[in-house]
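> Sequence unavailable; structure follows:
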């Protein structure tokens, strides 16, 4: 029988035929696609005809198409619906794919063709997108070692292969620690917890096959437990398990893996002639240098730490008033911050959550996209990879724009966090190809028949990931490697963080924040209190994020630490890290920077993009309001539709007329007046 991963997909929207794909199909499909890609690349490199853009650059784009088709399905499943077989396959594929990439980048005749085109670029009559693709292709080859020779060339290939294997191992260790741990709760342990936390704990217990309710390490369950449980002993047990992910000893311990990754990254950078990995990595980002990143982060660190220290004093007093002596601990912060929020803003998560139904928030995200960009969403029911996944046909003026998949609920085989990916990216090289875009979240699944209720942070996450999805859906470029989110790492978060602002638009909440039981809209007074509290506890949120970003930057600047945990402690001490706050991502579970190179030296990028997103939303407010049609057109024309066809700074300047400073960010976080 034909392997379904290699056959033409002829179903609706040319979706992957999930109903016929089996795990045993992946390895032969990858082997066949790799063989086909190698043959195609060799034919390009050995082509006796003089190099042209078509027979070299465009031919390279086509060579990888079958492989990208298979891997687009596999890696989405490996992240969102893992199992033992898929984890084994990840470990098998990592060195194979790294070796294939090294073969291409180290292919001297192939690079010679690319370099010849680069030298002759002024006479090739290329359009701007083709010029950009040629530039990025050549730059990518050079940065991957195409100009190295002898030992350095061979060693770089070995280093990259080892890094691929270690990144996979780090991810799988973390997933195992997260999926294995649970804390069973007695009925008495549920006292003081709001109904939505109790329901989530019972649903998690059913999913885990436990006898009763449980707390797991899913953020959507453990965070509300830490917010509401009056049992300090249970909060401590849960928090310490959460903080210990990847650092429990034994086979899943990630500390030595992190050290090895950092050492190999330093070696990689030095083989390529850079002082350190941060200098190598940031060269192609908007920030350009480690010092530019550090300067921005420290401008925010000082007021954020001051705000957090002031808050810690207040929370400690509240704890002492409860008869608990001693210092405020990390497992106390969220509990007393929630009590303080209720006291100061009359805002209770238990009162708020029934108004933030998952289905209504999805509708809200779709409605905003319709008002801004004319997109329409029709629910469809093709075969999908899990019963929880939903699908929509996205159209504009009757034209198909994308298939959008939403995979919203936490489950054991799914890695933690939230992300957007594309099983297929937009391109026009082979006719009009529209994307298949996936948003993956880890919201607590409700009991059967009950509506899924979100926290406000959950709702922001939904809008954030949908902002990434819009970047993919509205892409309108010729070449896949430039489409959608294929932009500088510190620019990629701009569309996602910008889209979060529409959740705060009062008329959006008025229409879509309706009560799960009564259908009544959120009362205006509650909505006003919610919006007034959006910067509440921002000192804590900013400090835990910045600590992770600054540790990431330090790890990759200068000599790699032999003991990352010791270096982490030193960095936090130098910063004056508040005692009751931990890094958002401690080193052993810092998947952003250790699961792959994506955010290594780049965790700062959320804040770099935030400088722009605060300023970009201000542009709407300065014009005709949040749904100003001309600003929406400018946003699509200059940012959302053009992918990586231009430099990020150039794109933003065309949209806004200038680059912003950090003032809007500080104001947006309520830190502009912090001491």
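On my side now, so go ahead. Computed from a prediction, not measured in an experiment: that's the story for all the values here. Residues are numbered from 1 along each chain as shown.
> CA only for contacts and neighbour counts going forward, please
Noted.
> Near residue 389, how many other residues are there?
Summarising burial for residue 389: neighbours were counted as other CA atoms under 10 Å, giving 17.
> Likewise for residue 88?
Residue 88 sits with 11 neighbouring residues when counted by other CA under 10 Å.
> Tell me how far it lies from residue 169.
For residue 88, the distance to residue 169 (CA to CA, to the nearest Å) stands at 10 Å.
> all strands for the stretch 301-450 of the chain, in order.
Along the stretch 301-450 of the chain, the segments classed as strands by DSSP state E, counting those that start in this stretch run 376-380, 390-396, 399-409, 419-424, 436-443.
> ignore the last one, the stretch 101-250 of the chain
Assignment of strands within the stretch 101-250 of the chain using DSSP E, counting those that start in this stretch yields the ranges 182-184, 214-216.
> just checking, what packs against the last one?
So the one you mean is strand 214-216. Using 3 or more CA pairs under 8 Å, 6 or more residues apart in numbering; DSSP states H and E as the contact criterion, the elements in contact with strand 214-216 are strand 182-184, helix 195-208, helix 219-228.
> For residue 240, grab the count of nearby residues.
13.
> Kindly report the same for residue 535.
15.
> and it, what element?
Element membership of residue 535 [criterion: DSSP states H and E] is none; it lies in no helix or strand.
> In the chain, which residue is most central in space?
Centrality entry for the chain: nearest residue to the mean C-alpha point is residue 419, 4.4 Å, by CA atoms, centre = their mean.
> Second structure follows, compare the two:
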């Protein structure tokens, strides 16, 4: 997942909390002193990378406060200027106004997502309403809006380059979307909504992370964990007491459900995940209903029938009706395939001599048996060939070299925020420096769930800066001395997140707010999903899929089995995704006067009326109560984008297949026409210019085995 919004919304995107301590302990420095606060001056490290050896917890609050103060003052000066309105003294000045705040925010929210602690949590909670107020101070400032509006009206006569014209349009659209046309009275109401929403989103993330950590299950009877390997058991050893501790990941289904043989254990683990934020000390039902109702009121205040209609402005989908139309085209085929899969799995249960009705906690365990029976493919046969660092260097990086000519060098001299983080420097084919990449792959209590990419430093010619980008995942960390082996899904996730990174590394923009991944939600997932395709490409797969002990290349027989099983369980996968996407939109098309008495009842009805509950053993990928993407991660009314861009990525890969596949020429063309363009062009036209036609859905249906 890529976090794609402006720095004003960073508090929404990266909020999370935990009581573990980071290595950024306090010092005797005076954090208010600019000369002693490393966040308030440019880093002297390569690429202006954050110097985590100097940054402490106590540096953040004063640096964030000063960044906000500097931007507020700059905005006031721009708005109140008596001079003639020009691009330089309005748009360019506005673009530059948040330079300090962006630098500090990028580092702060990078840490609060990947390695937080009590101090950072407290700062987050304090800063949330301040960021909301700052956004309002900018986008609800009428004097400033009139200057931007005037420039937008005369932009074609200013003799500017195309990217500068796009920057004017981008700011004008942001102002209008934020409510710049409201009356003074309504602006005050909106400010109240925004402050409350920021606080609720922060509260949701805080509660969810606590729920994830407190929901971990401890087992003291080894028999209850039958089916797990000795390596898995060793990695689960409870460091706080006896037995073994299974942490909860952010999704409904938990990875170990596939291996656990004890049905009671599976049920206990599944329900721990399913009910983690429902009826406990970490209940989020009240938070999400208040969020949804308040968002609906905000949408109405801004002149829209619902929040989704307001939120989808500027996206490829445009309106909620188009999202529902996509759902309607996919749901029948997805649920029909899931029903067939359920029947196969139920038969496997019977074949194994069991007598029970298939439930959600049984699916992955018996589906793996079906896969072994149908395709003679056992995931435990595959994992020894997928060692984490080898997949990264000989798979992900190798694919990037073959397509785009870039090379990588590990840097052990760059300070990081955690010992698990790897750092690499990237170079162009001609040896020119491209940027710096941080890889943070292992789960820990101080990290929020999921996987994502973002920037510590954003590319821009305006500041002569190259990108510093990080990928974060939550792979189980092996016990000391054990190899870090991945499932194939985890391999795909690594390729996915690096697809986002490439979108950021290849950015070639003058202005940071248009750079790289600063595009609509239903386009930003396209480069990342497209990059997944290379994980199974024969030349790439053979290069990285080598046995961690022997160095032996993965046998062709296993490769054939992996490809043959490519459409296995796709009914389940698509249905759980559609269910989550549908829940998101349903929460955000409610009218402003709607009162939701029971969040669980709302969820049940939302799934029933779209017929996404017909296969009872297929739950949503995320239940509403722990759906961090939409209630705390900036994807409200936008989770559909994963499916929307799936259509694009399969269509794009179809073009590659028909034009020679993995070649430098194809990669360079894709880089120049798509990956390097940022938000400087109309996205639909950009895609069409590269593809030569509008995208087609047929390749996606074929890849999913739905036609």
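Great, that's in hand. Just so it is clear, the structure is predicted and the values come from calculations on it, not from any experiment.
> ok so, going back, what's the most buried one of the strands of the stretch 301-450 of the first structure?
Ranked by mean neighbour count, those are led by strand 436-443 with a mean of 25 (mean count of other CA atoms under 10 Å).
> In the second structure, what range does the helix or strand following it match?
The element immediately downstream of strand 436-443 of the first structure (helix or strand, assigned by DSSP H and E) is helix 456-473. Counting by TM-score structural alignment, helix 456-473 of the first structure pairs with residues 488-505 of the second structure.
> of all the strands of the stretch 101-250 of the first structure, which gets the most neighbours per residue?
Burial among these, expressed as mean neighbours by mean count of other CA under 10 Å, is greatest for strand 214-216, which shows a mean of 25.
> who touches that strand?
178-179, 181-185, 201-202, 204-205, 221-222, 225, 238 (CA atoms under 8 Å, 6 or more residues apart in numbering).
> Could you do stretch 469-482 of the second structure as well?
Contact with stretch 469-482 of the second structure is made by 114, 231-232, 234-235, 435-444, 449-458, 484, 486, 490, 493-494, 497-498, 501, 504-505, as judged by CA under 8 Å, 6+ apart.
> Quick check: chain neighbours aside, which residue is closest to the residue nearest to the centre of the first structure?
Taking CA to CA, 6 or more residues apart in numbering, and ignoring the residues beside it in sequence, residue 419 of the first structure has residue 440 as its nearest neighbour in space, at 5.3 Å.
> same check, this time on residue 428 of the second structure
Leaving aside its sequence neighbours, residue 428 of the second structure sits nearest to residue 406 (CA to CA, 6+ apart; 4.7 Å).
> any chance of the strands of the stretch 101-250 of the first structure in JSON lines, with distance to residue 320 of the first structure too?
What follows is the strands of the stretch 101-250 of the first structure, written out as JSON lines (distance: least, CA to CA, whole Å):
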{"stretch": "strand 182-184", "distance to residue 320 of the first structure": "27"}
{"stretch": "strand 214-216", "distance to residue 320 of the first structure": "27"}
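> What segments of the stretch 601-707 of the second structure are helices?
Assignment of helices within the stretch 601-707 of the second structure using DSSP state H, counting those that start in this stretch yields the ranges 628-631, 641-658, 664-670, 683-691, 698-703.
> do you know which of those helices lies nearest residue 154 of the second structure?
When the helices of the stretch 601-707 of the second structure are ranked by proximity to residue 154 of the second structure, the top entry is helix 683-691, at 23.5 Å, counting by CA to CA.
> so where in the first structure does the closest one end up aligned?
Counting by TM-score structural alignment, helix 683-691 of the second structure lines up with residues 648-656 of the first structure.
> centre of the chain versus the matching stretch, how much separation?
23 Å (CA atoms, centre = their mean, to the nearest Å).
> And that stretch against the second structure, how far off on average?
With both structures laid over each other, stretch 648-656 of the first structure and its partner residues in the second structure are 0.6 Å apart on average (mean CA distance after the TM-score superposition for the first structure).
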